[in-house]
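# using only what follows, build the 3D model:
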Amino acid sequence: MRRLRLLPVALVAALALTAGACGGGSSGGGTSSGGRASGGTLTLGATIAPNPWDLRGAGLNGAELQYYEAVYDSLIRLDPNANPTANLATRWEWDATNTVLTLSLRSGVTFTDGSPLDAAAVVTNLLHTKDGTGEAAAALRDVRKAEAVDAGTVRITLSEPDPSFLGNLGQSPGMIASPRAISDGSIKTKPVGSGPYTLSGPGTTVGSQYTFIRNPKYWNAKAFPFDKVVIKVLADQTARENALRSGQVDAAEVAPGRMESLRGAGFNASPVLTGDIEGLYLWDRGGTVCKPLGDVRVRQAINYAFDRATIAKQLGGGFSTPTEQLFHPDSSAYDKSLDKRYPYDPAKAKQLLAQAGYANGFSCDELDFSTLFPAAQAAITQYLSAVGITLTPKSIPVAQILTSLQSAEVPLSYFRLSARRPWDTVRSTIAKDAAWNPYHYSDPEVDRLIADTQRLTGGEQDKAFKSLNKYLVDQAWSATWSVPQTAYALKKSLSVTPEAFMSNPPLYRISPAG
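Just a heads-up that it's a prediction; the model follows:
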């Protein structure tokens, strides 16, 4: 399955530009709300357009979530630390096996087409989204059964415990669309939900600008203070910054290196962790195609070969944080002490290669990212050649990169992978059947530790994730470099509360200042 929403943010922009997307856009539609307590218009600059409105193909999070939040309400609302709180579901309870979740729904909620948002509607949505091909569908793949106990109660049965399941119901997997629109197929081109806004045709140009007007029957209007939200698609970073400075948009994601300049121009600008981990991913850690990678000493040597502090500074413009882990610093699996496991030591790298039988080094193929990420590609070549490892770049058309990687066509490459909650990382990157474990490498100890994380809860689960993390670092599953950052800038008349793992804040986190 091709999961496009796992595409790194930088690569999304690169692909969009390659396809001919352009910045700019007209100023029509949006007038800033200024410092008003409510009402007015909020105009945002976005990196991508919504694709699709049917949540079967939706990504899990990212810039497109702002579009979905405008029209679809979610079962769960996430707090700034990405913990679940009440929304459409007011209460919930797991059974003793952590495989049966019972949700109590808010009463009196209706879709904008007049139909009720009840348990039957929730069941329809969960099963419909699960049957899709996007990341939202993948997040629901453990749903074995969903049933309406009564009009206000939903019971969801999973095939196995999923520690991220409840949190994912606060993103696209838990968003609820009108069953009528799903049934007649109109949901593919026009969203119909119960959210705070509805999509306005007169102010919308597909692929360029999307205008949302207030839903007067929304149950929680105070969480969304603006009467209108306009989102302009501006794939290029420079175009987004120019739109900010000219007043065409009120807020947008910007390059972190531009924060100081924007602050000097009167904007609020703050760094935001993207939720990604970047570095050299050793896809073929079992040595299926590149035999040396099957030796843990070789993988450890690769880790010792990189000067992470220098790479993070040079590639991240001083806004990236060095790391040696697959898990994100905002997650409960992260262990700061593990980032000292592989200090920069070329001599140690050569020693380990010699012990593994590669005193004269070795060679293997890699994906050539020199067009999209020239600095990252140069860093890989420089540091690995210094310890005797020669990589032969394999050129792959941009449009085929994801399928090529997930089809195990190259044993290693530079990449960025999303690393939100620990279980999300397990399911997307570590498990044998994970989309980003293309060679389906497995390890009995990893399997045991993964089972522990599923079985346990609370503090014991956190310990199990940390144990798994330590084992992966010791086994050098990959050679990650850094936690990249982006930045979010907005007018002084607005305030925003960041949310963990989100490069673009949810709409309910943006409000007039003061």
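# use CA for all of it now, contacts and neighbours both
Noted.
# mind listing what's buried along stretch 159-177?
Buried residues in stretch 159-177, counted by 16 or more other Cα atoms under 10 Å: 161-177.
# out of these, which are inside strands?
175-176 (DSSP state E).
# now do stretch 197-214: everything it contacts.
Identification of contacts with stretch 197-214 by Cα atoms under 8 Å, 6 or more residues apart in numbering yields 25, 29, 49-50, 70-71, 112, 190-192, 196, 215, 226-234.
# and those, which of them are buried?
Neighbour-count burial (16+ other Cα under 10 Å) applied to the contacts of stretch 197-214 gives 25, 29, 49-50, 70-71, 112, 190-192, 196, 215, 226-234.
# you'd agree Trp92 is up against Leu101?
Yes: Trp92 lies in contact with Leu101 (Cα atoms under 8 Å); the separation is 6.9 Å.
# another sequence for comparison is provided below:
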Amino acid sequence: MLRRLAAALLSVLLVVLAPVAAQAFVWARSSDALTLDPHVANEGPTVALIQNIYEGLTERDRAGRLGPLLAVSWRMLPEEPTVWEFKLRGGVTFQDGSRFSADDVVFSYRRAKQPNSGFSDYFASVVAIEKVDDLTVRIRTRGPNPAFVENTPAIFIMSKAWSERNGAAQIPDNATTDANFANAHANGTGAFVLVSRQPHVRTELRRNEAYWNRGHVALGIANLTYRPIPRASARVAELLSGAVDFLQDVPIQDLPRLRAQSGLTVTSGVENRTIFLGFDVASQAPRGTEAGGRNPFADLRVRRAMNIAIDRDQIQRVVMRGEALPSGIIIPPLVNGWTGELDTPPPFAPARARQLLAEAGYPEGFATTLYCPNDRYVYGEETCRALVLMLGRVGIRVKLVAQPQAEQSSALRRTPGPDLFLAGWGSPTYDSEQVFSSLYHSRDGQRGAYNATGYSDLQADEMIGKLSSEIDGGRRDALIARLWQKLRGDLIYLPLYHQMLSYAMKEAYDIPVDVSNMPKLKLVAAPTR
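I've put the predicted structure just below:
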């Protein structure tokens, strides 16, 4: 009898001390994903949500290091250096129970290569995607491309059969207005399964109990709710009330209070992202600019004037409250190609800025429109308001249009793009080639997908093309350095600052900052009672 009582008491004690799955983990941030289609939008909040459902051949850890996922190994064939070979993981199933194989990889890569994909830039050098056997795929490039594997974490794998069965094999011409089945439905190999989606309201996921990697990740969240809450004060109020477990976009002004709040934990770190201004440099007369029928942004003197009219130290100190690093280049120190010399911001020189504007034929300045996302970046709209004042002091009269990231992202994919815009970019490959290919190369149906400036330079395009096939590391780094010197001089973008990140959460959870701002919630352990 005593033995049975002791055993019962021990059983109760073990239940009390054992980790328990979180039954209602609520993840909140400022903006929603644009879609659930994994190949449409190369945009931060979209990818951050989708990565919980879909997976790539490889993935990056919280520090940005590349590792295996649906592929167990990869290599450039020594006898044929234009071919990458990937050995795939066996025993993996999609969430509908169907088996993952090379057919799905070939289908997904060909789909993501379509011109209207947000990831077509990643395939600019790819000429063929071939199945060797059920667990082997080969990617053939125009020339040797040693950096191609760095693209693979971003290309998520869809089920070929599921996509074709549901009419989702092709990406719509306009994914916003012509969304297909994959826009609001999902079937990946990842740690969470889609339950329901209400755009701009909430997305409900549940743990994938049949997840192939379950024994190697914490997977402590049973039910996951993703809630976009655009208003900063509302996000914080929901966290403080206990309605939110994890807050990703923490307002800077609330950091001291949240760090001191009992029952909460705040983690901080540098993000792989730079915030910058871009221009329409190609239109004859941008539609939202009044400058005597001319395009002032096409004149390098105007771009230089604007660059030195910006007081980056004030933005860091006053607007960002120290949570930013002033920049002179649009890649952070984490990315290959960065140097301290390139990243030195120009001196603040408003008098010289006014002189340059006069030399360019604008002694009285001009009027223009700045388009700014108001639900995407940490203090993005506040930064734009500060820029309006700074540019106004040198004679550039700026009308601010603050809009949701969904509208901003759509505008950046059009030609011509906005007159003047604020944007942010992080290189998912941690290499400058991806930035060159996406933001600087001429739009040609593959490269230049996010080059909203209209910038088109034959020499730059040729150098970027050579970069993708340069196999010698030393020559490749030298070519990257030459490209940055040229592009930094052309001043197509005005770097502002490298963004820093903070996450806030209930103290029962431990979620370190992910340098790509892609928190991997499969790694979150269940809290203890």
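# after superposition, what is the TM-score?
Superposed pair, TM-score by TM-score structural alignment, normalised by the length of the first structure: 0.79. Supporting alignment: 474 aligned residues with a Cα RMSD of 3.6 Å.
# could you pull out the strands for the stretch 201-350 of the first structure?
209-214, 228-233, 251-254, 267-273, 276-281, 321-322 (DSSP state E, counting those that start in this stretch).
# which elements pack onto the fourth one?
So that's strand 267-273 of the first structure. For strand 267-273 of the first structure, the packing partners by 3 or more Cα pairs under 8 Å, 6 or more residues apart in numbering; DSSP states H and E come out as helix 259-264, strand 485-491.
# can you tell me which of the ones you listed is most buried?
Compared across those, strand 485-491 shows the largest average neighbour count, a mean of 23 (mean count of other Cα atoms under 10 Å).
# and the contacts of that strand?
In contact with strand 485-491 of the first structure (Cα under 8 Å, 6+ apart) are residues 244, 250-256, 259, 262, 266-274, 316, 319-320, 503-504.
# now with 6 Å, please.
250-256, 267-274, 320 (Cα atoms under 6 Å, 6 or more residues apart in numbering).
# in the second structure, what residues pair with the next helix or strand along the chain from it?
With elements assigned by DSSP states H and E, the helix or strand that comes after strand 485-491 of the first structure is strand 494-496. Per the alignment by TM-score structural alignment, strand 494-496 of the first structure matches residues 509-511 in the second structure.
# do the same with stretch 466-480 of the first structure
Stretch 466-480 of the first structure corresponds to residues 481-495 in the second structure, going by TM-score structural alignment.
# how close does the spatially closest residue to Leu387 of the second structure that is not a sequence neighbour get to Arg397 of the second structure?
For Leu387 of the second structure, ignoring the flanking residues on the chain, the nearest one in space by Cα to Cα, 6 or more residues apart in numbering is Ile310 at 6.9 Å. Using Cα to Cα, to the nearest Å, one gets 14 Å for the distance from Ile310 of the second structure to Arg397 of the second structure.
# neighbour count winner among the two?
Ile310 (25 against 20; other Cα atoms under 10 Å).
# all helices of the second structure, in order?
For the second structure, the helices defined by DSSP state H occupy 2-17, 44-50, 102-112, 160-165, 232-241, 255-260, 300-308, 312-314, 350-359, 380-392, 405-412, 432-435, 458-467, 473-490.
# what's in contact with the third one?
In this structure, residues lying in contact with helix 102-112 of the second structure by Cα under 6 Å, 6+ apart are 39, 119, 129, 131, 134-135, 157-160.
# out of those residues, who's the most crowded?
Of those, with other Cα under 10 Å as the count, Met158 tops at 30 neighbours.
# got the contact list for that residue?
The contact partners of Met158 of the second structure, taken as Cα under 6 Å, 6+ apart, are Ser108.
# just give me the match in the first structure for it.
Match for Met158 of the second structure (TM-score structural alignment): Ala177.
# cool, Arg60 of the second structure as well?
By TM-score structural alignment, Arg60 of the second structure lines up with Leu78.
# and the closest residue to its match other than its chain neighbours, how many residues sit next to it?
With sequence-adjacent residues excluded and distances taken as Cα to Cα, 6+ apart, Leu78 of the first structure is closest to Pro84, at 4.7 Å. Pro84 of the first structure: 17 surrounding residues under other Cα under 10 Å.
# swap in Asp96 of the second structure?
Neighbour tally, Asp96 of the second structure, other Cα under 10 Å: 13.
# please tell me how far the closest residue in space to Ala82 of the first structure that isn't next to it in sequence sits from Arg427 of the first structure.
Spatial nearest neighbour of Ala82 of the first structure, chain neighbours left out: Ala500 (5.7 Å); criterion: Cα to Cα, 6+ apart. Here the criterion is Cα to Cα. By it, Ala500 of the first structure lies 19 Å from Arg427 of the first structure.
# could you do Gly39 of the first structure as well?
42 Å.
# ok, these two, which is more surrounded?
A count of neighbours by other Cα under 10 Å puts Arg427 above the other of Gly39 of the first structure and Arg427, at 20 against 16.
# now for that one: what does it line up with in the second structure?
By TM-score structural alignment, Arg427 of the first structure lines up with Ser437.
# Ala386 of the second structure maps to what in the first structure?
Counting by TM-score structural alignment, the partner of Ala386 of the second structure is Ala379.
# just Arg259 of the second structure next, same as before
Using TM-score structural alignment, Arg259 of the second structure sits opposite Arg263 in the first structure.
# could you find the closest non-adjacent residue to its match?
Ala269 (6.2 Å).
# report how many residues lie close to the one you found.
Neighbours of Ala269 of the first structure (other Cα under 10 Å): 24.
# from Lys491 of the first structure, how far off is it?
Distance from Ala269 of the first structure to Lys491 of the first structure, by Cα to Cα: 9 Å.
# identify the contacts common to those two.
Joint contacts of Ala269 of the first structure and Lys491 (Cα under 6 Å, 6+ apart) do not exist.
# so what's the corresponding residue of the second structure for Lys228 of the first structure up against?
Matched to the second structure by TM-score structural alignment, Lys228 of the first structure sits across from Ala222. Applying Cα under 6 Å, 6+ apart to Ala222 of the second structure gives the contacts 21-23, 206-207.
# with that, I have no additional questions.
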